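S.K.: For reference, the sequence and a predicted model appear below.
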Amino acid sequence: MADIKDPENTILVELKDGTVTIELLPEIAPKHVERMKELARAGAYDGVIFHRVIEGFMAQTGDVEHGNSGKGQNTRRAGTGGSELPDLPAEFSNIPHDRGTLGAARSQNPDSANSQFFINFKDNHFLNRQYTVYGRVIAGMEHVDRIARGEPPANPDQMLSVKVAADVA
């Protein structure tokens, strides 16, 4: 069990193997944290696949436009979209991209993050100050380690549900 200090800024991601608990960092990246909570509360992340999972690097998900395999959408295009909400400005910090940190996926434009994110499998310090860090896994990293690999994976794993801990009874 995770030691949840701030339920309003904690995300619970249900994967096939168990729950991943993510502590969000509102003092570091407030806009990214608010976006994740807004999309989680809307159910936008539920059923979204991990469309890019690179061994020894990271697992990427969060394409709420194309990556929902549970609602008949085209998963072959997963990774190309975001949400209906506007893109976010970069919130770079000195927080390093260590194993288990949550980073905002984006295009080459630093201010293009939207709904997609990745979880680092290992320390990826070459990403420091290039991609916004806005959370860290505090429990369940072993479940992240078991996500199917590929770009895209042949049989992609999905986030079964994504909830804000404060909303879970």
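M.R.: Yep, it's here. Numbers count the residues shown, from 1 in each chain.
S.K.: When you work out contacts or count neighbours from here on, use the C-alpha atoms and nothing else.
M.R.: Fine.
S.K.: What separation is there between Tyr45 and His143?
M.R.: Distance, Tyr45 to His143, by CA to CA, to the nearest Å: 17 Å.
S.K.: Kindly apply the preceding question to Arg76 instead.
M.R.: On the measure of CA to CA, Arg76 and His143 end up 24 Å apart.
S.K.: More neighbours: these two, which one.
M.R.: His143 (15 against 12; other CA atoms under 10 Å).
S.K.: Which SSE is immediately downstream of the host helix or strand of that one?
M.R.: His143 belongs to helix 141-144 when assigned by DSSP states H and E. Remark: after helix 141-144, the chain's next helix or strand is strand 161-164, criterion DSSP H and E.
S.K.: just checking, what packs against that following strand?
M.R.: With contacts taken as 3 or more CA pairs under 8 Å, 6 or more residues apart in numbering; DSSP states H and E, strand 161-164 sits against strand 10-15, helix 30-41.
S.K.: so which of these gets nearest Phe50?
M.R.: Closest to Phe50 of those, according to CA to CA: strand 10-15, at 10.6 Å.
S.K.: tell me the angle that closest one makes with helix 30-41.
M.R.: Relative orientation of strand 10-15 versus helix 30-41 (axes from the mean of the first three to the mean of the last three CA atoms, to 10 degrees): 50 degrees.
S.K.: for the very next helix or strand once past strand 10-15, which positions count as buried?
M.R.: Scanning forward in sequence from strand 10-15 by DSSP H and E, the next helix or strand is strand 18-24. Using 16 or more other CA atoms under 10 Å as the test for burial, strand 18-24 gives Thr19, Val20, Thr21, Ile22, Glu23, Leu24.
S.K.: A further structure is provided below for comparison with the first:
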Amino acid sequence: MSFLRKFLAVTAFLAFSATAALQPVNAQAADPENTVVLTLKDGDVVIELRPDLAPKHAEQIKKLVRDGAYNGVVFHRVIDGFMAQTGDVEFGNADKDYNPGRAGTGGSSYGNIPAEFSKQPFMRGTVGMARSSSPDSANSQFFIMFDEGSFLNGQYTVVGEVVSGMETVDKIKKGSKSANGAVDNPDRIVKAIVLADRK
């Protein structure tokens, strides 16, 4: 192949690549009805709920979001390299009746949900449901993984995954290692919405 032909071929390839890079990625569109946006002090965290894995848990989270129940709720337990836990709408709301001594022990008026364990692994960005020692005790609290946690697989319900904003999750104030992640003056969820409701 002559130098001119090689030059034209490379130029055409680069032009095609540049054009392709400007095109939107043809990925499966997110379902706004099953997408939750948490606004934190450092930005938004977009969570894709997984009703295919945990329909009852996903529905309960959406009900609580639409009630405004998560607005002002703190990340009461945050362990560096592990996870950030929030969602105690009973005792963990910094704008209402916040009780640091009881944050992490409360739930919601909707009652507990039977376990919906799956084979979905706990990876960085996985959103899981917090619970007590009873598998069927998840209610309103959830946690976001900073890193993989295979020891949780099949033991806790995977309800979703962060699809955007993990850099914001990484900035959530960490808790004390000696106090199992308890956080003094913790960060909070400023506002939570279901994406389909955004105006």
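M.R.: Noted; the coordinates are in hand. On a predicted model such as this, the values are computed, not experimentally measured, just so you know.
S.K.: what's in contact with stretch 39-57 of the first structure?
M.R.: 59-64, 67-71, 75, 78-79, 115, 120-122, 124, 147-153, 156-164 (CA atoms under 8 Å, 6 or more residues apart in numbering).
S.K.: so Lys22 of the first structure sits right up against Leu12, yeah?
M.R.: No, residue 22 of the first structure isn't Lys; it's Ile. Yes - applying CA atoms under 8 Å as the test, Ile22 of the first structure and Leu12 come out as touching, 6.4 Å apart.
S.K.: Look up how far Asp3 of the first structure lies from the residue positioned nearest the centre of the first structure.
M.R.: Nearest to the geometric centre of the first structure sits Phe117, at 3.7 Å (CA atoms, centre = their mean). Between Phe117 of the first structure and Asp3 of the first structure the computed distance is 23 Å (CA to CA).
S.K.: for Leu15 of the first structure, same thing?
M.R.: Counting by CA to CA, the gap from Leu15 of the first structure to Asp3 of the first structure is 19 Å.
S.K.: what about those two, which has more around it?
M.R.: Using other CA under 10 Å, the more surrounded residue of Leu15 of the first structure and Asp3 is Leu15, with 20 against 10.
S.K.: hmm, back to that, for Pro7 of the first structure, state which of the buried residues of strand 18-24 of the first structure is nearest.
M.R.: Glu23 (8.7 Å).
S.K.: what sits against the counterpart of the closest one in the second structure?
M.R.: Mapped onto the second structure by TM-score structural alignment, Glu23 of the first structure lines up with Glu48. Neighbouring residues of Glu48 of the second structure by CA under 8 Å, 6+ apart: Ala30, Asp31, Asn34, Thr35, Val36, Gly160, Glu161, Val162, Val163.
S.K.: and the second one, how many neighbours?
M.R.: Spelled out, that is Asp31 of the second structure. Asp31 of the second structure has 12 nearby residues by other CA under 10 Å.
S.K.: Over to Ser83 of the first structure?
M.R.: 17.
S.K.: got the contact list for it?
M.R.: Per CA under 8 Å, 6+ apart, neighbours of Ser83 of the first structure: Asp63, Val64, Glu65, Asn114, Ser115.
S.K.: Repeat the analysis, applying 10 Å as the threshold.
M.R.: Arg35, Leu39, Ala44, Gly62, Asp63, Val64, Glu65, His66, Asn114, Ser115, Gln116 (CA atoms under 10 Å, 6 or more residues apart in numbering).
S.K.: ok, the counterpart of it in the second structure to Pro51 of the second structure distance?
M.R.: Counting by TM-score structural alignment, Ser83 of the first structure lines up with Ser108 in the second structure. Remark: distance between Ser108 of the second structure and Pro51 of the second structure (CA to CA) = 20 Å.
S.K.: Endpoints of stretch 93-104 of the second structure, how far apart?
M.R.: 11 Å.
S.K.: contact partners of that stretch?
M.R.: Contacts for stretch 93-104 of the second structure (CA under 10 Å, 6+ apart): 69-77, 85-92, 130-131, 141, 182-190.
S.K.: Now Phe117 of the second structure: which helix or strand?
M.R.: Counting by DSSP H and E, Phe117 of the second structure is part of no helix or strand.
S.K.: same thing with Phe122 of the second structure?
M.R.: Here Phe122 of the second structure is assigned to no helix or strand, by DSSP H and E.
S.K.: Can you tell me how far it is from Phe82 of the second structure?
M.R.: For Phe122 of the second structure, the distance to Phe82 of the second structure - CA to CA - is 11 Å.
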